[in-house]
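> with the sequence up front, the predicted model follows.
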Amino acid sequence: MYYARMKTKWGKFYKLGYTSQDSLEERLNYGEKNDGGLVDRVLLWAWSDSALHDEQRLHGLFHNKRVFGKYGKFHNGPLYKNGQSELYAEDIFDLDPECTKEQVKNSIKAAERIGIEYRNDPIGDHPIWRVVGYVLMVALSPLILLRKILEETVPAMKREKERILELERKRETDIAAAVLEIKRKSTTYRDGAGSNGSCRIFDRAKSENAWKKSLCDWLNRALTVEPEDMTAEDMFRVVKGNFSPATIDSVECLVLGDAQGGRHISALPECLYELRGLRSLHLQRNEIEHLGDKLGQLVNLEELKLGGTALKTLPAAIGQLKKLRILTAWWSDLESLPPEIGQLSELEGLDVSGCENLKVLPSEIVQLRKIKRLYLPAHDDFKLTAEQQRWADELKKSGAEVEHYW
């Protein structure tokens, strides 16, 4: 997680986000954007196991203070296509001692000059508003004074810190207990390989840290399959033996692979489809060639990431995922998309860029009207029909980002 002050030719802005890079400069320079030089001061740089979730939650809390809106893309503005929508004109975390009202006012005016109507515009300069402001100041001054006294006399920050530490201690205790229990029950277990039902030994010493990480993720309602020598089916078999069905149903995020690497998984266990509460499923950079029709059972799924897999098509059951908002399959072996994709009425992001075997889209694709990000292949064999081209043009006019990538 990072929070930094950015110095641009339009003024000073504050940027909130997360990254896997070693520094904010590397994050902003990624893809030869060369925006690292805009960093004026890093105000927060902290590790978080759930950085993406925390960042999105914070952006949601401060959504009315964003300068450029959630999907802003203004060519003349700062950080174009590099986190522009994560900019704030004011110090939302109150971490910058140098931030002044004049600075905030100038930054808002600069944003307005490049064509943006600031969402949280302050009271105007009309005389009537000055009178109203004066009356409110007189009426509220006792309350403001009382609040200041309370903030100075009651160590609220200290109590909050102690509360968080206590929660962390309890969480560590829960993890330790779960580790002991799962180690005790998983000395040997069925591997499922071969007709003789052979068993394999779980290496406790080498894998204890990996198990702790998995259990941390599990308690955070996310499950990352660890250690590396365990298959997805192995992990589910052991976990299901130690957690109640209610706990399993509470898992919202399952990570079997990410943008950096996968686990060489070629097939998914049937028990995966029992995670009915799943909202996010990451299968990127694995060797998966097939998704079963039971995929439609994951009715709460909002995000499905299949980039870098060996999938050639998607099952028709994908049309049952009525809550799906994000579908990515970049650089996969996709040859076609099913017509049922047109039933994903809530879909906001579709990424099939770099899919060299994908030549056409189903005609039903034009039924998707909520698309805000559409990334398509750029090779010569990929074509849009006249109707699909009109659909893509309409999306652009409504503010969506439609791009072709290799």
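Thanks, I have it. Numbers count the residues shown, from 1 in each chain.
> make it CA atoms for all contacts and neighbour counts henceforth
Noted.
> check which helix or strand covers residue 206.
helix 204-219 (DSSP states H and E).
> show me what the next helix-or-strand element following that helix is packed up against.
As assigned by DSSP H and E, the chain's next helix or strand after helix 204-219 is strand 222-224. Helices and strands touching strand 222-224, by 3 or more Cα pairs under 8 Å, 6 or more residues apart in numbering; DSSP states H and E, are helix 204-219, strand 253-255.
> could you check the angle the helix or strand following strand 222-224 makes with helix 204-219?
Using DSSP H and E, the helix or strand that follows strand 222-224 in sequence is helix 232-240. Here helix 232-240 runs at an angle of 70 degrees relative to helix 204-219 (axes from the mean of the first three to the mean of the last three Cα atoms, to 10 degrees).
> buried set for helix 232-240?
232, 233, 234, 235, 236, 237, 238, 239 (16 or more other Cα atoms under 10 Å).
> next one: stretch 307-318
307, 308, 309, 310, 311, 312, 313, 314, 315, 316, 317, 318.
> against that first model, consider the following:
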Amino acid sequence: MQSIQQFPFGMRNMGSLVMLNLSYMGITELPATIRILKNLRILRAFGCQSLEKIPSTIGDLRSLQVLDLRYTSVNVLPDTIGDLQELRSIEVNGSKIRELPASIGMLKKLKILWAVKCISLEEIPSTIGDVRSLEVLNISGTRIVGLPDTIGNLHELKVLHLDQTRIQKLPPSIGMLKRLEVLTLENCGLLAEIPSEIKDCTKLKVL
């Protein structure tokens, strides 16, 4: 499928489509007309290495629950991502994402955020603390140097992977993560210490 560089079909009559799997296609961008797919729940573009741009019209996919952009060349998500109120999962592993939009804080149903091996990602927006439904956050293999204090607002968070990052310290607010069960910090050579507040994570099973 790598030879396919643009959509070989129109979408005007595809309004009932629930899943769109574009994995391993050679497309360079998603068309703005993707907004037509009002019933789309799953959008996968895994391994589309030439895919660089996501149109702002993706914000019109109000039924979208899963967004899979793993191993693409996408380096930014549009601010309109915050309009996807049904979104449960964002996966951008191995992509060229440089930053996450502040509007991510508007995703009230998001449960899973994976950004593993996004080597250009250096910061998590403070608005992540507004995603109160988040259960799994995996930012291993990024250039993250710290977590915002608002991380403590993620009261549903159960799994936090920070392996192979440049993180230097954990905020004391991490002690507010009462449901945290797994915290991994393998090969975090710049991390000097773990705050004493970690003792307040009473459900922690793996550290």
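Cool, got the structure. The model shown is predicted, which means the values in this text are computed figures rather than measured ones.
> ok so, going back, inside helices: which ones of the buried residues of stretch 307-318 of structure 1?
Among the buried residues of stretch 307-318 of structure 1, none falls in helices (DSSP state H).
> for residue 263 of structure 1, list the residues it contacts.
Residues in contact with residue 263 of structure 1 (Cα atoms under 8 Å, 6 or more residues apart in numbering) are 228, 256, 257, 285, 286.
> kindly report the same for residue 47 of structure 2.
By Cα under 8 Å, 6+ apart, residue 47 of structure 2 lies in contact with 23, 24, 25, 69, 70, 71, 72.
> residue 162 of structure 2: which of these is nearest?
For these, the minimum distance to residue 162 of structure 2 (Cα to Cα) is 18.1 Å, reached by residue 70.
> the closest one matches what in structure 1?
Matched by TM-score structural alignment, residue 70 of structure 2 corresponds to residue 284 in structure 1.
> how much space separates that match from residue 349 of structure 1?
16 Å (Cα to Cα, to the nearest Å).
> more crowded one of those two?
In this view residue 284 of structure 1 and residue 349 are compared by other Cα atoms under 10 Å, and residue 284 has more residues nearby, 26 against 19.
> now do the strands in structure 2.
Ranges of strands within structure 2 are 19-21, 42-44, 66-68, 89-91, 112-114, 136-138, 159-161, 182-184, based on DSSP state E.
> now distance to residue 171 of structure 2 too, for the ones you listed, in JSON lines please.
Formatted as JSON lines, those follow (distance: least, Cα to Cα, whole Å):
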{"stretch": "strand 19-21", "distance to residue 171 of structure 2": "39"}
{"stretch": "strand 42-44", "distance to residue 171 of structure 2": "34"}
{"stretch": "strand 66-68", "distance to residue 171 of structure 2": "29"}
{"stretch": "strand 89-91", "distance to residue 171 of structure 2": "24"}
{"stretch": "strand 112-114", "distance to residue 171 of structure 2": "20"}
{"stretch": "strand 136-138", "distance to residue 171 of structure 2": "16"}
{"stretch": "strand 159-161", "distance to residue 171 of structure 2": "14"}
{"stretch": "strand 182-184", "distance to residue 171 of structure 2": "14"}
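> can you give me the end-to-end distance of stretch 122-138 of structure 2?
Using Cα to Cα, the span of stretch 122-138 of structure 2 from its first residue to its last is 14 Å.
> in structure 1, what range does that stretch match?
Per TM-score structural alignment, the counterpart of stretch 122-138 of structure 2 in structure 1 is residues 335-351.
> which residues touch the matching stretch?
With Cα under 8 Å, 6+ apart, stretch 335-351 of structure 1 has contacts from 312-330, 355, 357-376.
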